[in-house]
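Asks: What follows is a predicted structure for the sequence shown.
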Amino acid sequence: MNNLVLFTLKDRDTLLKARKGESKFGEHIQLLPNLTNIYDAIVNLDVDYVIFGIAEDIGVYANYGKTGTYKAWEATIKILLNTQSNNATKASRILILGHLDYTKERAIVNLKPNKKNINKARTIVDAIDKNVTHLVSSIIKTGKTPIIIGGGHNNAYGNIKGAALAHSTKMNVINFDAHTDFRAEEGRHSGNGFSYAFAQGFLKNYFIFGLHENYTSNKLFKTLKRLKQMKYNTYDAIEVRNELSFETELEEALDHICDKYFGIEIDCDAIENIPSSAMSPSGFSVKQARQFVHYMAKHENASYLHICEAAPTKKTATKVGKLITYLITDFIKAHGN
């Protein structure tokens, strides 16, 4: 896979800040020295989780959105490696695989978003889909759990398809998001990963947790109500009008998707004041996002975690890296327990 850049021992040592008397996460993770076939390389590794990044924002650009999501992986790995290693974080059970790199392809995002360039970007997203699908499918087939960091929410499609192919069944998905990402099949971008997965038979039940009513069209609301496989709640109903309880809605959401393997999708747009492609001053708290991941990850059918749409700047890289690291470790602590 040409776009996969392995995370090396040299990379780790460059980022790791060892401290006397402490044991850092990065000192205990596992790495691959080389790679020819992803399945063969990890099937016999004594790990439970495989973490990889997707350094792209082409899907966001293809959706006429704010770019920058390619930076999330770099921001996260710096923080994750320097987290404490202990019985809770289970660093020795984790393989840091590396990241899918699209530096060359990203040249498109610097061009004016006219019809020609947008169509070209959507073609590139098709190619990214294939890479993500292959990685996720290969990891799950080995019996490991993928944790995917970074990029736009276009990558949900590859996660869902890859997991469905690995499990030989349609996937259910829970999406912590301010938006449905169930828009028209008009060429691949960050706003239609779930609609494509549903139309192509890889997605069965879908729950969107915390939709923002101001940013969901009547057409989409009608679509969600028409399809029995789709359920949702809104942030406004939970946190503004107090018509619904956050805790009760966690139960309702899990009930809709837990009868078979499901993916957990976290869009950082849903978290208040987190630098992202559609940052909002109104959203769930970091505490609620962490509680959400913990609650969903506890279920035995949780098949993967994807954290996307974060778009850190130089000033906010540490903040974003810490947030995503908390979500990763929350997932690991809860999963399988």
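Replies: Looks like it came in fine.
Asks: use CA for all of it now, contacts and neighbours both
Replies: Fine.
Asks: what's the nearest residue to residue 1 once chain neighbours are set aside in contact with, if anything?
Replies: Closest residue to residue 1 apart from its sequence neighbours, by Cα to Cα, 6 or more residues apart in numbering: residue 131 at 7.4 Å. Counting by Cα atoms under 8 Å, 6 or more residues apart in numbering, residue 131 makes contact with 1, 3, 158.
Asks: Use this one as the comparison:
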Amino acid sequence: MSKYLITYQLKTINKYIGHRKGEVKIGEKFKFINDPTALKEELTASKTKHVILGIPEDYGVQANYGRPGAKSAWTATLKSLLNVQQNKFNKGGKILLLGHLDFSKEVENVDFNSPELPKKLQNVINIIDKEITYLINLIVSSGKTPIIIGGGHNNAYGILKGCALAHGKPVNVINIDAHTDFRTTETRHSGNGFSYAFEEGFLNKYFIFGLHENYTSKEIFNMLNDEDERIQYNTFESLVVRKETEIIHEAERALSFVEDDFFGLEIDCDSIINIPSSAMTPSGLSVNDIRYLTHKFSRSKNIQYVHICEAAPNPKLENEMILVGKLISYLITDFIRK
């Protein structure tokens, strides 16, 4: 049983569903866990294919000096996703809505104005890592495909570790991101989830899609080039600005690099133009580009999960919450739709 997992029932989320005569929303058809103390057994017995988990936290982002707010993405997504129409394209009965993780009690005594905030957040980040590893291991071991929403990119580490433990070997990943998140493995934060997973043997091949040249250091580029058998990348500038290659071609290259084995898909909302995120950008991939890539990569028989992170809408601004909610809902339905 998970100490931090808040599971849902239909009555939990019914308040977010806009009921209309003559319409059925996918939220009305979602499946749920009945007994959290028998989580492993219920996951294994469930006939659903996809399991959705929310991680409303931004502690890893703040430990990396990023913009807070990633903890709001889960609520924004939930309100939008539940109201997607149930039809021949969207089948809510194939989805298990697990719930979300709540780590709020672990930071009650943390001074978020402290100049030593990254160090003060290490304990809670370590707890988050362990919890995510445990849950992802359970979900993947049960034969299900997790869809993880919200929080910082620090959570990629626990997701990759959980998948690797479930399969008994390291997994590959495609990360659509403006940054490598491959910083040094000293203090855990949102900028080094992949480097930790790589060093500890949970991540094998790593493809970064849409890397921004302005925000990648010479040292990082040198490291990527030194590890070219296991790490490949393209840059946003080569794709969109200089047009040296095309997204369709690069999608094929990324897929051929990782799909010889199990792999995950990471979507960092920092890569998308004008989306409220921890490192919001006025120059990035379009929403339609990301939707195409999500659809493309999700067709592979070896896809293990999708993790959509770093969106940071201001909960006081309804337009930002709606924008992020609809964006992530589109990506979720693109991922699960066959």
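Replies: Everything's here; your move. Note that the structure is a prediction, hence the values are computed from the model and not measured.
Asks: buried residues in the helix or strand harbouring the residue nearest to residue 1 of the first structure?
Replies: Secondary structure from DSSP states H and E places residue 131 of the first structure in helix 115-141. Judged by neighbour count using 16 or more other Cα atoms under 10 Å, the buried positions of helix 115-141 of the first structure are 117-119, 121-126, 128-129, 131-141.
Asks: same thing with stretch 32-45 of the second structure?
Replies: Quick answer for stretch 32-45 of the second structure (16+ other Cα under 10 Å): 32, 33, 36, 39, 40, 42, 43, 44.
Asks: Quick one: map the second one onto the first structure.
Replies: With TM-score structural alignment defining the correspondence, residue 33 of the second structure maps onto residue 32 in the first structure.
Asks: hang on, that match packs against residue 12?
Replies: No: Residue 32 of the first structure lies out of contact with residue 12 (Cα atoms under 8 Å); the separation is 12.0 Å.
Asks: Can you give me the distance of residue 177 of the second structure to residue 26 of the second structure?
Replies: 29 Å (Cα to Cα, to the nearest Å).
Asks: and these two? which has more neighbours close in?
Replies: When neighbours are counted by other Cα atoms under 10 Å, residue 177 comes out ahead of the other of residue 177 of the second structure and residue 26, with 24 against 21.
Asks: Please enumerate the strands of the first structure.
Replies: 4-6, 49-55, 94-101, 145-149, 171-176, 203-211, 230-234, 262-267, 302-308 (DSSP state E).
Asks: Which of these sits closest to residue 110 of the first structure?
Replies: strand 49-55 (15.6 Å; Cα to Cα).
Asks: report the angle between the axes of the closest one and strand 145-149?
Replies: Relative orientation of strand 49-55 of the first structure versus strand 145-149 (axes from the mean of the first three to the mean of the last three Cα atoms, to 10 degrees): 30 degrees.
Asks: Setting the sequence-adjacent residues aside, check what's closest to residue 293 of the second structure.
Replies: Nearest to residue 293 of the second structure is residue 251, by Cα to Cα, 6+ apart, at 6.9 Å.
Asks: which ones are touching the one you found?
Replies: Neighbour list for residue 251 of the second structure: 293, 296, 297 [criterion: Cα under 8 Å, 6+ apart].
Asks: could you measure the match of residue 33 of the second structure against residue 7 of the first structure, distance?
Replies: Noted for residue 32 of the first structure: a distance of 8 Å to residue 7 of the first structure, by Cα to Cα.
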